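Student: my questions concern the predicted model and sequence given below.
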Amino acid sequence: MRLLVLASGRGSHAVNLIEASRDGRLCADVARVVSDRRGAPVIERVRALRVATTVLMPDTAGSRLHPDAERQLLEILREERIELIALCGFMRLLSADLLDRIGAPILNVHPSLLPAFRGLHAQRQAIEAGVRVTGATVHFVDSGMDTGPILLQAPLEVLPGDTEESLSDRLLPVEQRLYVDAIGLIQRGAVRREGRAVLIERPDAPAGAAGPGPTAAGSGTTKGRDRG
């Protein structure tokens, strides 16, 4: 499976997916990493791993990509024959028109148990709300902010004295494991969507049978802080 990563920040998730594709955790090839920000740390980090990179132009401010940047992205997807797109701390919303034209599945990872604590600083939101449990979610991307159908979730206890930084640090490994698991399900053809419902084929199920997949793919420690 040929995978394209969209990233805006430091590149923690992008690097993890590249490493997973090389150490056997993920049967996919990260063909290219694309950023909307010149100078984003992710660019140099993945170049050091000998992965191709592109910065979309113009990298104007705003919540959505410039139309010229959208056209550039579509051309990259065609040239690279991309089969799956993974958002890794990508700080733009994708327009409904762009989503319709892309055609490939698009995933995002978010550091909360959606639909709770959407948007930025999800870890801070969880602490301020006083919840005892938060977690990570991998979901399909739509044109809203963290509103797409949920694929996998994993819980994490919020500890007394947790700060936004400490909670983020403990969530990151959970996000990373969950993302690899989710992409693996897509790669194996084990995921079926029916409207907003996401069904995961059970390995031991008879042909044609499906059921809801696990809501938790592990516990422990994923987009409130921009770590990409």
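Tutor: Arrived safely, thanks for sending.

Student: going forward, measure contacts and count neighbours with C-alpha atoms only.
Tutor: Noted.

Student: where does the closest residue to residue 140 other than its chain neighbours land in three-state SS?
Tutor: The spatially closest residue to residue 140, leaving aside those adjacent along the chain, is residue 107, at 4.6 Å (CA to CA, 6 or more residues apart in numbering). Recorded secondary structure, residue 107: strand (DSSP: H, G, I helix; E, B strand; the rest coil).

Student: got another, please set it beside the one above:
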Amino acid sequence: MRVAVCVKRDLFGMLAARAFVTALGAPAPELAFFCSTRTRPAETGHRLPLLLKALERDIPIDTLLAATADERAGLPPELRPDAWRPLADLAPGGGAADLLAWRPDMVVSMRFSLIFPRAVIAAVPGGILNVHPGPLPGYRGLFAPFWQVLEGEAELAATLHLVDPGIDTGAVLAEHRIARRPGRSLLWHMGELYRGGAVLAARAVRRAMRGQAPIGATQPPGGRYWCIPGEAAADAFLRGPMPVVTTADYLDLLGEALLPALPEGAIAAAS
């Protein structure tokens, strides 16, 4: 079985990749990692998107990963973001052709910033599974952990669902829920959601390897689509519900994503 894993080359893409590979165990399917290289203009406007860009990409990827490349030289390619195959788009003659040329039986999308077109969905026989860091259908779209916190949810959730031609509208396979933790940061909650979602995806792949096709529950009608927060929402978050990051949380996330060996117990809490 051949599984293409589509991620983003950032802190949470690396964390999700490690959680997924670790939870898969052995024997594992043949894996190929692809990463989106798209960035949105809105990510460089308000101070909150700028802060998240620094924490998720500038520091871990452009600084630490680049400066410590020798430490990762012995890692398997699936755990080395520099070895992931870049996808600038999913156009028929561009990224879609590159992805489908590998002939995946299944695609797993985690922290991926490109929308799968109908032609790609139809070409993957085992389906495309997506880890969405929010409960569906109530938190479709972007920045789902941010909006769950700002809306005062007592629990946050990540959803594993099948990809269909809509945006976060496919059948739900499983959900990973966590209690909102006072004193913890937004980045800590994001790490918990992506790690737990990656474990759900690994379990679904293992079932597929045993011949069990993914069958999900149709989402109920309604729902809401969320966008990148504007200045008012970003300011409200920075004033209020929890810190965006703390030193302790950030060091833990960096260690889990970047150290050559996984910290002991990093995946156990999510499984």
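Tutor: Thanks, I have it. These figures come from a predicted structure and were not determined experimentally.

Student: so after superposing, what's the score?
Tutor: Comparison of the two superposed chains (TM-score structural alignment, normalised by the length of structure 1) gives a TM-score of 0.67, and 185 aligned residues with a CA RMSD of 3.1 Å.

Student: run through the residues that contact the aligned partner of residue 110 of structure 1 in structure 2.
Tutor: Matched to structure 2 by TM-score structural alignment, residue 110 of structure 1 sits across from residue 132. Residue 132 of structure 2 sits next to 110, 111, 158, 159, 160, 161, 168, 197 when contact means CA atoms under 8 Å, 6 or more residues apart in numbering.

Student: ok, so of these, who is nearest residue 25 of structure 2?
Tutor: Nearest to residue 25 of structure 2 out of the contacts of residue 132 of structure 2 is residue 197 (CA to CA; 15.9 Å).

Student: state the distance from the aligned residue in structure 1 for that closest one to residue 55 of structure 1.
Tutor: Aligned counterpart of residue 197 of structure 2 in structure 1: residue 175 (TM-score structural alignment). Distance, residue 175 of structure 1 to residue 55 of structure 1, using CA to CA, to the nearest Å: 25 Å.

Student: more neighbours, these two?
Tutor: The residue with more neighbours, out of residue 175 of structure 1 and residue 55 and counting by other CA atoms under 10 Å, is residue 175; that gives 29 against 21.

Student: what packs against the helix or strand harbouring the more buried one?
Tutor: In this structure, residue 175 of structure 1 is located in helix 164-187 according to DSSP states H and E. Counting contacts by 3 or more CA pairs under 8 Å, 6 or more residues apart in numbering; DSSP states H and E, helix 164-187 of structure 1 is packed against helix 12-23, strand 106-110, helix 122-129, strand 133-140, strand 150-157.

Student: buried set for it?
Tutor: For helix 164-187 of structure 1, the buried set under the neighbour-count rule, 16 or more other CA atoms under 10 Å, comprises 164, 167-168, 170-187.

Student: go on, stretch 8-23 of structure 1?
Tutor: Of the residues in stretch 8-23 of structure 1, those scored as buried under the neighbour-count criterion (16+ other CA under 10 Å) are 8-18, 20-21.

Student: just the helices in structure 2 please.
Tutor: Here structure 2 has its helices, by DSSP state H, at 11-24, 47-53, 66-67, 95-101, 118-123, 144-150, 186-209, 231-239, 247-258.

Student: and the last one, what does it pack onto?
Tutor: Based on contacts counted as 3+ CA pairs under 8 Å, 6+ apart, the elements that helix 247-258 of structure 2 packs against are helix 11-24, helix 186-209.

Student: same thing with the fourth one?
Tutor: Helix 95-101 of structure 2 is packed against helix 118-123, with contacts defined by 3+ CA pairs under 8 Å, 6+ apart.

Student: just the buried residues of the helix it packs on, please?
Tutor: Taking 16+ other CA under 10 Å as the neighbour-count basis, helix 118-123 of structure 2 is seen to contain the buried residues 120, 121.

Student: and if you look at stretch 127-144 of structure 1?
Tutor: Neighbour-count burial for stretch 127-144 of structure 1, counted by 16+ other CA under 10 Å, picks out 127, 134, 135, 136, 137, 138, 139, 140, 141, 142.

Student: would CSV of those residues with distance to residue 45 of structure 1 be doable?
Tutor: Supplementary listing: those in CSV, determined by distance: CA to CA, whole Å:
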residue, distance to residue 45 of structure 1
127, 31
134, 29
135, 27
136, 24
137, 25
138, 23
139, 25
140, 26
141, 25
142, 28
